[in-house]
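S.K.: Give me coordinates for this.
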Amino acid sequence: MASPANLDIRPAAAEAHTLFKQACQAVPRPTLLPVCISVPSDLLTPSAIYLKLSNGATAEYSFLLESATGSTETVGRYSFIGANPRKVLATGPGYEDVGDPLQALQAQLSQDRVISIPSLKLPALTGGAVGYISYDCIKYFEPKTARPLKDNLHIPEALFMVFDTIVAFDHFCQTLTIVTHMRLPENPTDDFQKPYDEACTTIRSTLERIKQPETPLPPKDVGGPASEQEYSSNVGRHGYESFVTALKSHIVKGDIIQAVPSQRFSRGTTLHPFNIYRTLRTLNPSPYLFFLSCAAFHIVGASPECLMKTDGYAALPVDTRFGYTAEQQAQLRPRIVNHAIAGTIRRGANPAEDDELAAELQGSTKDRAEHVMLVDLARNDVNRVCHPSTVKVDRLMRIDRFSHVQHLTSEVSGLLRPECTRWDAMRSIWGPQDQGDGVVYDLGTREEGLTQGPRDGLRLYVVRVGSRGSEVSAG
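M.R.: Predicted structure coming up:
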């Protein structure tokens, strides 16, 4: 690994200054310029880098995002690590921002515009906001679903950490890239060298911490002796069964098409949250693995799907039926992608049994009907914010294999309408239809908090660490 004193930091000072002068002529004017360094990572692991940057997973605010993909549970190309954000945005009752968390996040992120430097070939995530939005925020996106609910978790409805510096671990190229964003001077005549030097110092100090020979480990135990208590449900067996009975009645009446009632299982533990994450990523490697330290609590999870993403740009089709001008139709619009997963069967003991079970799943009338229903809902959600003639099912009922189960998966996409934003797309795709949400909320008295919806296998979502140990919630 290169010495911090002799790093090939890009862009070099002269090139960065030229980019700054060009940016001064742009409208709107960029406010941030990425500065980066790439070094070999063949002797490192993402977990070790995270522990070094977070001082043994003790930093108040930090994150680690990883991925295992494909039927062989191969590692995804990138892992991302960040610690000590520039700003933390928490929303909900009792916090500075109350209401729609996407409005607060949009206001925060809209303050900055980053200069694009294609020659750097940076990964998709180099800075910005990393965090969560709880399920209960659906009440801000669909006001008709709002219900008076008791908050038993006592955590923010949403929390985002805003990072200027992120480390990207490239498993394919065996390199790690440290990216920081220097804040550009307000005036062309202001001192440019000072903020550039500060960005270089940030890169050097980050690399110096990563190069430390010792990796600080998280505490083996937190709090007192391990608890012997059993897992407890927040609704209990009787409560859950009554949910199912009531929902079946609503389906018969035609109020809803389908619903998945949830429950939260909790128990005390003295394990440090990062050690729980390490076990989870071993037992259940998934396309979306995450560990977030949010000061008073941690979020640990493994999910097979991405709720929504933007993937490329394209011009809208020439179509006079929808009233868009020629200029609007010529604009490049983001492609919004939504993934649908419904229909599950276990993995086989060998490839032949895998194929037999997959054929059984694909031939299941129940699972196919449930999946088609979900795809129709996804098309409806995407259609609300995308140009109708571009909404399509790109992939229908493909078998995807994960560590313990096989799923039927589909992909729905569309090009965002000129009058809509990515924030609108997130609100549209966030949760089930408003009538269904209202019915589910009418059955409960507690906020759902952090949830990914129903999934098979082990998912640990929230670990709250306190003086009496930790509480692990799953659902």
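S.K.: C-alpha only now, for contacts and for neighbours.
M.R.: OK.
S.K.: name the helices or strands packed onto the lengthiest strand in the chain?
M.R.: Taking DSSP state E as the criterion, the chain has its longest strand at strand 332-346. Under the contact definition 3 or more C-alpha pairs under 8 Å, 6 or more residues apart in numbering; DSSP states H and E, strand 332-346 sits against strand 308-315, helix 351-362, helix 365-383, strand 405-415.
S.K.: can you state the direction angle for that strand and strand 405-415?
M.R.: On the basis of axes from the mean of the first three to the mean of the last three C-alpha atoms, to 10 degrees, strand 332-346 is oriented at 160 degrees to strand 405-415.
S.K.: which of the residues in strand 332-346 are buried?
M.R.: Neighbour-count burial for strand 332-346, with 16 or more other C-alpha atoms under 10 Å as criterion, is recorded at 333-346.
S.K.: Mind putting the helices and strands packed on strand 332-346 into a markdown table with distance to Thr74 and mean neighbour count?
M.R.: Listed next are the helices and strands packed on strand 332-346 as a markdown table, based on distance: least, C-alpha to C-alpha, whole Å; neighbours: other C-alpha atoms under 10 Å:
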| stretch | distance to Thr74 | mean neighbour count |
| --- | --- | --- |
| strand 308-315 | 21 | 15 |
| helix 351-362 | 16 | 15 |
| helix 365-383 | 26 | 18 |
| strand 405-415 | 15 | 23 |
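S.K.: for comparison, sequence B:
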Amino acid sequence: MAVVPLALRRAPLDVLATLAREPGAFLLEVPDDTRPFVILGCAPVAELRVPDGAGGDALAAIERFVAETPLVDPALPFPLGGGVVGCFGYELGRLIEPPRDGIVCGGDLPLALLRRYDPLLAYDRSREQYTLLCSDPRAGAPWLERLAAPAPSWDGPLGGPLAPLLAPARYREAVARILAYLAAGDVYQVNLTQPFTAPLVAPAWALAAQLGRQHPVPYGAYLDLGSTQVVANSPELFLRRRGRRVETRPIKGTRPRGDGPSDDAALAAELLRDPKERAEHVMIVDLERNDLGRVCEVGTVAVERHAVIESHPTVHHLVSTVTGRLRLEVGLADLLRATFPGGSITGAPKVRAMEIIRELEPWPRGPYTGAFGFLDPRGDLELGLAIRTAIVTGGTVRYHAGGGIVADSDPERELAEAWLKTAALRRALGEEPRRGLELCSSG
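M.R.: Alright, predicted model coming up:
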């Protein structure tokens, strides 16, 4: 594989606008701690789809597809040396922990979609330098020609107002049902979500660009899956692997940003003190420790940071960092089997929480609360958790939001928290979200 520096002076979101007209276009933010970068591409040269009803070992097939991908020069100034772009739907977890009725339904999209790209375009944020990674060094000239033209722009409104698909009364009933399961000792926490929808008149790349500029987060992404585009604006790391070191950063606990510095600091301090939020957080950190413990060497799983405040443009979150050293024989399939889907978007115990989610959520989640990111053939990977993620199909955007339900949860506050988590999308669509734990107009 050739490594071709490009004399290109354009923001990655502008590059995406140019590439988005091509099939399979994508953009991935990779917030590596030492060298953050962005990967872009289009027109994949190979792909693997895991459809509903997939037979055999889907995770083994995914591992083979990644392992057979050519490795780019390992001396690259990037932590990932070429590989595969992947999107894993939440319902893939039902192949890992099969439902009792044996039925797996992920909606109209595949349970997983992985693609190889040649060329790949990487942007080093620290050096403001683009590099083309390609099997043919002559590929640089056509790419420069393609990107020399002015980037498409979208100046009008993006879409209409966001509205819930589920009546608030139905959501309250679902919370009440979970509270009954909790009281019976059936489960300790369940992450309940609901879908919202809005008309979208702009192309999906314009929504990705608006979110990226207004609400920058560590795990921004645009993935063209064909008739559907995934636009992720996620703050959460699902899995990072570098060599044998593995890391996850679960988020549990939310407060809105304040109206000024003192109000903002007070809300962050309130989140740190809130016993309900901390209890939710501790449960999920313990779950993640247990998941990593299934594939890591004994005694290596540790909580490096516990329940620290991480602030984003619309919310404060509580975040922990859990790490471990993988056993020598652990491959990608083993790692996904032990950890997917993430604990922060399921509950504890995970399998029972997933059964309750399936009972109470009337629509498949699809890509939402799955994972997306980059995987290289050496085993290294960077996967964001697909929260704050919009699914765009045929002029409509669907966006889920929710939160963890525990024994002292209040249904009205849970409704308000879910609505708060839609604030970035509503702002991108042109609404002006009110401050605070607001309720949607329908209740």
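S.K.: how about the helices and strands packed on strand 332-346 of the first structure in JSON lines, adding distance to Ile166 of the first structure?
M.R.: Putting these into JSON lines (distance: least, C-alpha to C-alpha, whole Å) gives the following:
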{"stretch": "strand 308-315", "distance to Ile166 of the first structure": "20"}
{"stretch": "helix 351-362", "distance to Ile166 of the first structure": "39"}
{"stretch": "helix 365-383", "distance to Ile166 of the first structure": "31"}
{"stretch": "strand 405-415", "distance to Ile166 of the first structure": "29"}
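S.K.: looking at the ones you listed, which is closest to Val260 of the first structure?
M.R.: helix 365-383 (11.9 Å; C-alpha to C-alpha).
S.K.: Report the aligned residue range of the second structure for that closest one.
M.R.: Counting by TM-score structural alignment, helix 365-383 of the first structure pairs with residues 275-293 of the second structure.
S.K.: That stretch vs the first structure, mean deviation?
M.R.: Here the mean offset of stretch 275-293 of the second structure against the first structure after fitting is 1.1 Å, by mean C-alpha distance after the TM-score superposition for the first structure.
S.K.: what does that stretch contact?
M.R.: 189, 248, 250-254, 271-272, 301-303, 307, 318, 320, 322-324, 338-339, 342-344, 347-350, 404, 406, 408-409 (C-alpha atoms under 8 Å, 6 or more residues apart in numbering).
S.K.: picking that back up, do you know which of the helices and strands packed on strand 332-346 of the first structure lies nearest Ser262 of the first structure?
M.R.: helix 365-383 (17.7 Å).
S.K.: Surely Val98 of the first structure and Leu89 touch.
M.R.: No. Between Val98 of the first structure and Leu89 there is no contact under C-alpha atoms under 8 Å: 11.0 Å.
S.K.: With neighbour numbers in mind, choose between the two.
M.R.: Each of Val98 of the first structure and Leu89 has its neighbours counted (other C-alpha atoms under 10 Å); Leu89 has more, 19 against 16.
S.K.: Which of the helices or strands spans the alignment partner in the second structure of the more buried one?
M.R.: Using TM-score structural alignment, the partner of Leu89 of the first structure in the second structure is Leu48. Using DSSP states H and E, Leu48 of the second structure maps to strand 46-50.
S.K.: next helix or strand past that strand?
M.R.: Once the chain leaves strand 46-50 of the second structure, the next helix or strand it forms, by DSSP H and E, is helix 58-67.
S.K.: What helices and strands are in contact with that next one?
M.R.: Packed against helix 58-67 of the second structure, as judged by 3+ C-alpha pairs under 8 Å, 6+ apart, are the following elements: strand 46-50, helix 332-339.
S.K.: ok, and what's touching the shortest one?
M.R.: Spelled out, it's strand 46-50 of the second structure. Applying C-alpha under 8 Å, 6+ apart, the contact partners of strand 46-50 of the second structure are 58, 62, 65, 110-117.
S.K.: switch to 7 Å and redo it
M.R.: 58, 110-116 (C-alpha atoms under 7 Å, 6 or more residues apart in numbering).
S.K.: average distance between it and the first structure?
M.R.: Strand 46-50 of the second structure sits 1.7 Å off on average (mean C-alpha distance after the TM-score superposition for the first structure).
S.K.: With the last one instead?
M.R.: In the superposition with the first structure, the aligned residues lie an average of 2.0 Å away from helix 332-339 of the second structure, counting by mean C-alpha distance after the TM-score superposition for the first structure.
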